[in-house]
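Asks: Sequence and predicted model, in that order:
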Amino acid sequence: MEEKLRIDKYLWAIRLFKTRSQAGDACDNGKVKLNGNNVKASKTVSIGDVYDVKTEARKWVIKVAGLFAYSEAIKYYEDITPPEALDKITFDAPSFHTGKRLSKIGRPTKRDKRDIDEFLSEE
């Protein structure tokens, strides 16, 4: 029996997107195409399909090589992106921004506030 697999789950499982919701949003925003046509997140993936996927980091051309258990996802796709497209890519920044601020930068912590209050009250 062939397992049915949605494109948003597939793109998330092969680690093109950090979360499944990001993969679904990419589908909804027209960043995932099959044969030049936009794909909905609920589209069923078939072996041999070739998808054009645009992420923040780069543009991918992905051929589905197999359907899988999620733990082995990374083995079941082929990156067939043309070499000339890879020449245009620069990897200066990390591909995923978590939104978490860097440690020791920004607002003081509760401990910092207590230290400041203690310092000011000693005068």
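Replies: Looks like it came in fine. Residues are numbered from 1 along each chain as shown.

Asks: going forward, measure contacts between C-alpha atoms and count neighbours the same way
Replies: Fine.

Asks: could you list every residue that touches the residue nearest to Ser42 when sequence neighbours are not counted?
Replies: Among residues not flanking Ser42 along the chain, Arg6 sits closest, at 5.3 Å (C-alpha to C-alpha, 6 or more residues apart in numbering). By C-alpha atoms under 8 Å, 6 or more residues apart in numbering, the contact set of Arg6 is Ala41, Ser42, Lys43, Thr44, Val45.

Asks: Against that first model, consider the following:
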Amino acid sequence: MRLDKFLKIARIIKRRTVAKEVADKGRIQINGKLAKSSSTVKIGDIVKIQFGNKILEIKVLELHESTKKEDAAKMYEILSETRQDTLEK
């Protein structure tokens, strides 16, 4: 599944166009490698996303073509969530 579509369906980023912009600015990595919006996401992948001053690291658990709000959180597991300002101190 495409990275931008996964981020939207899993409700990590609300809009696919925003997910595409974030990925194309080099703010997303899959398994430690820089990812584009068209990069393929597979079950077991570790995805690291930088939102401004926050870094979110998740593990992909499930892939669905569409999902309900309640089921979206089951698609991934949060491994870490850190703020940039805490890293610099």
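Replies: Perfect, I can see it now. Please read these numbers as outputs of a predicted model, since none were measured by experiment.

Asks: Would you write a ChimeraX line that selects the buried entries of the contacts of Arg6 of the first structure?
Replies: Here is the ChimeraX selection string for the buried members of the contacts of Arg6 of the first structure, based on 16 or more other C-alpha atoms under 10 Å:
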select :41,45
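
Asks: of all the contacts of Arg6 of the first structure, which comes closest to Tyr10 of the first structure?
Replies: Val45 (7.7 Å; C-alpha to C-alpha).

Asks: The residue nearest to Ser42 of the first structure -> the second structure?
Replies: For Arg6 of the first structure, the aligned residue in the second structure is Arg2 (criterion: TM-score structural alignment).

Asks: got a list of what the equivalent of Gly48 of the first structure over in the second structure touches?
Replies: Gly48 of the first structure maps onto Gly44 in the second structure, with residues paired by TM-score structural alignment. Counting by C-alpha under 8 Å, 6+ apart, Gly44 of the second structure makes contact with Lys59, Val60, Leu61.

Asks: which residues in the second structure does stretch 18-29 of the first structure align to?
Replies: Going by TM-score structural alignment: stretch 18-29 of the first structure matches residues 14-25.

Asks: How far does the matching stretch sit from its chain's centre?
Replies: 10 Å (C-alpha atoms, centre = their mean, to the nearest Å).

Asks: likewise stretch 74-91 of the first structure?
Replies: Centroid displacement of stretch 74-91 of the first structure relative to its chain, using C-alpha atoms, centre = their mean, is 15 Å.
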